[in-house]
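[1] Show me the folded form of this:
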Amino acid sequence: MIAQIDALIEQSGSPKNPPEAASERTSLAAIIAGSNIPEEQRNVLLGVVVNAMSLQLANMTSAEADVIERCCNEVREHNDYSTNANGARLFDTVLLWLVRFIFNRLELTKGDDPTGTYLFERDDGSLPHEDELQQDFFRWVATYAAGSDLEPTNIASGRADIRLKSGPERLVVEVKREEKDCSFDALFKSYAAQTTDYQNVSIRLGVLLVLDLATPNREGTPHLTSLFEMRHVRRCNESQSRLILIVKVPGRRKRPSDLTKLAKAKRS
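    Alright, predicted model coming up:
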């Protein structure tokens, strides 16, 4: 069973890393096997992990895999990822579930999941607050990442939006909404300083999650692969850069059928 899990990990397409991080990944099944769970329960758990992991891999689209590969290639040379097992675990976890979150939110209808209604154009023209995205993503990630908490205080002498923890390390997800310019360059200029300040005492890896309200999606919703970008921040007198994964969540969306109505209205 351990060999099966290790084989699934190898098949996942995860980029190869320096020995420390690679060893952490390939020993995942051994960690489960070496836990304090009674042997008869451990065998059941191993089977569940195999099935859950194989289901994720079997149903992951090439677009999702491309985003994960691109971001991992960008972060793999960073010391807090390549030589810090907790750092790699945190980044990989938040990356995977961010990709799955965006996939989910780009697919589900308002009728089937009313919690995603805030992502669509409203009849009265009002715009949602960033709290709606923050709570939405927290509900999602807390289900998969044990130890996640919402708005913890005393983080960089302030309050963080979402924190994930692994051992002594933490990774903070900063959540914003943007109404004027949601280009990656503009988001970086506006929010990089705050996002990286939450990295002062732990791994220099973080996430900026932005609700894009800048432009009504009158031509349709952006492709998943266009919504993720890694950026480096180099602070004075620091030898190692800080990394931000910027993720945009399209807002003010229209249903596909509404796009047809809009196009016909323009022609008349």
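
[2] Please count neighbours and contacts with C-alpha atoms only from this point.
    OK.

[3] which outside residues touch stretch 142-154?
    93, 97, 138, 141, 159-166 (C-alpha atoms under 8 Å, 6 or more residues apart in numbering).

[4] Can you say which of these are buried?
    97, 138, 141, 160-166 (16 or more other C-alpha atoms under 10 Å).

[5] so of the residues you listed, which ones are in helices?
    Of the buried ones among the contacts of stretch 142-154, the ones assigned to helices by DSSP state H are 97, 138, 141.

[6] Would you mind checking which of the residues you listed is nearest to Asp181?
    Minimum distance to Asp181 across these is 24.8 Å, recorded for Phe138 (C-alpha to C-alpha).

[7] Next, the structure of the following sequence, for comparison with the previous one:
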Amino acid sequence: MAADDLQRLLVDRYGEHADAGDLTTSSLIDLVRDGADGVDGADLFVALIGDTRSGVTVPVAVELVAKGFDIVAMIEIAAWLGRGGNVPAPFVGTLGRAFLAKAADRDADYGTRAHALKASMILAQSDRSLLRRLQSDLLDIDLADDGDFLRHAARIAGAVLAHEPDDDLRALLGKLVEVVDAEDEASMELGLDAMRHGLDADAAETALQAFEGARGWFRRAEDAGDARPDATLYRRCLDALVAFQSGQSSPDLWTRIDEIRSAAFAYTAYLTTSDRPEDTTSWLGAKTQERVHWSMLALRLGALDTSLLKRAWLDAAAVIQDELLAVYTASRSFLRRGADGGLEAILRPRVVEVLRGELHSLALLDQWIEENAASGLLPAAAHLRDRVADAREAVVTHRPIEAADGSSPTAAIVELLPEASRSSALARVAAGMAILVETTTPLVVSELFETVTAGLARNPDYLADPMGRMLFDAVLWSSIQFVVMRGNVGVSTLARGRYLFERDPEKLPLEKDLQADYVEFLMGSPLAELCQAEKRDVGGGRVDVLFTFLRTKTVAELKRTDLKLTNDEVVGRFGLQKVSYDVTNVRFGILMILDLRDVGGGQPYLSERISVHHVTPDWGTSEHAVVLMRVQGRRETPSQL
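    Next up, the predicted model:
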């Protein structure tokens, strides 16, 4: 809301005589106390917080938190804060303490208290003093309190524990598992905590012990809760990791993968976006990103070749560990950062980020070796791939890795390559790692993904085909990352993007430059096993990029234009070619445009360049969804502009 919204709101409710500029804190409280119910109450809170006279209006909000808002208002207020609602820094602590006091008020209903506790946690993410107060209040919780409130408190305690290691909070969760109503939630949080320790371990025995402990907690959450698909999914992933790390490379790998995929399907359906906006800055996590990474896990596992058992077990374990970290980060590691600072870093596993990067770079190097094995440049390709496999196994099993001091296993293996090939291999790894780094702060990706998937809601294939939806969610996520990265990265970081800065009309890039860039990006992503460039015999033609998983196929068609066209006009000009590939596939896909309009060297804001369009071709009656993505060319660097 704008700063003058409070005045408009007061006039609408109380008439022209209600002038916010003339009212004191006490008179404002008297005026609005009886109108703080429901969604209107939440609107009033937002208006009070955003008003220019915050010294007068914020104390009114504090008073209403204590005595005015009902459960509906409190739910909406906590949701607003979770979506990034901004509270002036000087008032964060005061308002947070008011929410904590409300959470402790046992005369209020449990729902109001639960959402007040959530609101206090969100504010505490940017205020260390308030965070300490929140921890203290959590530790003082009475186990005889309302069971539903205690269940919610267990989730808040687990979210705080993920950021602030605290044996006392861990002990509190250990007590809450003995409360019947809170048992499943407390068990889930203890399982996540143990799993993080396993991912964070720097020794095989420590990791195995932590994973086994986490399995037990997830099993208890399953048994205590009527339906805990999240606990089932985590437990099945850890079953496979424990089996691998215990050396049990038994022939049941495909059965385990199938169980994980089935559980992922069930849980991603639960996580499918609702009509309600998602919390994007709360430590309670982001369902969108959880959903995408669980989908990615299922797709990557489903694409594995399980014919070579030992290598398949290693590949499966590497994929599970990599995606478990991504899911854990999405579900626990969002950071609220205000303009005035706050917590500058989140607590992530200190070792596991390095391990994840090492797994990623080794996978890229292995792919490069495989692609160049027949070139004659790598006479010992098989030996090199064995070395890569050994290094990956050491990472996954948390064993010390043999490499020179200050060097990574990837760098050590690159040193074994012929000198003429090293720069090519390093370029592939560097490009892929740039992708990984760029996507560690994907808030803009998440927001755009939400917008696009909301636009796809009317497409019958996207709604009715869970396999197709899962595949396209992963394709969308990676493709949006590509557009985001190309909007940010400069040529000094990634030379591949130089074509986007060519402004000479005689030297403008071609469609194939965008295609080569996009395909190389995909080859460094988890979708590498699921995509193929220049695939023939699709709808009678040759598609630029085909994505396939089991029986589901979707395409990305790439074009370029230097015409000044709106998004609708671009789809009108090129969309039917994309649609024509869908005759036997799902009726949705991507149209990516290399936009060579001369817009003065800049680029329109990202949300202006990604949109969903619905097209019904003249030759049929079926409606197709086309997701348009524009990659801006003919650019200047910001310093040149």
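
[8] From Ser262 of the second structure, how far off is Ser295 of the second structure?
    11 Å (C-alpha to C-alpha, to the nearest Å).

[9] Which one's more surrounded, these two?
    Per other C-alpha atoms under 10 Å, whichever of Ser295 of the second structure and Ser262 has more neighbours is Ser295, with 25 against 13.

[10] hang on, isn't the more buried one packed against Ala264?
    Yes: Ser295 of the second structure is within contact range of Ala264, at 6.6 Å (criterion: C-alpha atoms under 8 Å).

[11] Could you check how far the one residue sitting closest to the centre of the first structure is from Cys71 of the first structure?
    Residue closest to the average C-alpha location in the first structure (C-alpha atoms, centre = their mean): Leu98, at 2.5 Å. Separation of Leu98 of the first structure from Cys71 of the first structure (C-alpha to C-alpha) stands at 12 Å.

[12] same thing with Asp258 of the first structure?
    With C-alpha to C-alpha as the criterion, Asp258 of the first structure and Cys71 of the first structure are 34 Å apart.

[13] With neighbour numbers in mind, choose between those two.
    Cys71 (17 against 13).

[14] helices or strands next to the helix or strand the more buried one falls within in the packing?
    Per DSSP states H and E: Cys71 of the first structure is located in helix 62-75. With contacts taken as 3 or more C-alpha pairs under 8 Å, 6 or more residues apart in numbering; DSSP states H and E, helix 62-75 of the first structure sits against helix 85-107, strand 228-233.

[15] switch to 7 Å and redo it
    helix 85-107 (3 or more C-alpha pairs under 7 Å, 6 or more residues apart in numbering; DSSP states H and E).

[16] which residues in the second structure does the helix it packs on align to?
    Mapping helix 85-107 of the first structure onto the second structure (TM-score structural alignment) gives residues 466-488.

[17] so how far does that stretch sit from its counterpart in the first structure?
    Here the mean offset of stretch 466-488 of the second structure against the first structure after fitting is 1.2 Å, by mean C-alpha distance after the TM-score superposition for the first structure.

[18] Name the surrounding residues that touch that stretch.
    Here stretch 466-488 of the second structure makes contact (C-alpha atoms under 7 Å, 6 or more residues apart in numbering) with 292, 295-296, 438-439, 445, 449, 462, 552, 586, 631.

[19] Thr117 of the first structure corresponds to which position in the second structure?
    Per TM-score structural alignment, Thr117 of the first structure is aligned with Arg498.

[20] Nearest spatial neighbour of that match, chain-adjacent residues omitted?
    Nearest non-adjacent residue to Arg498 of the second structure, counting by C-alpha to C-alpha, 6 or more residues apart in numbering: Val491, 5.4 Å away.
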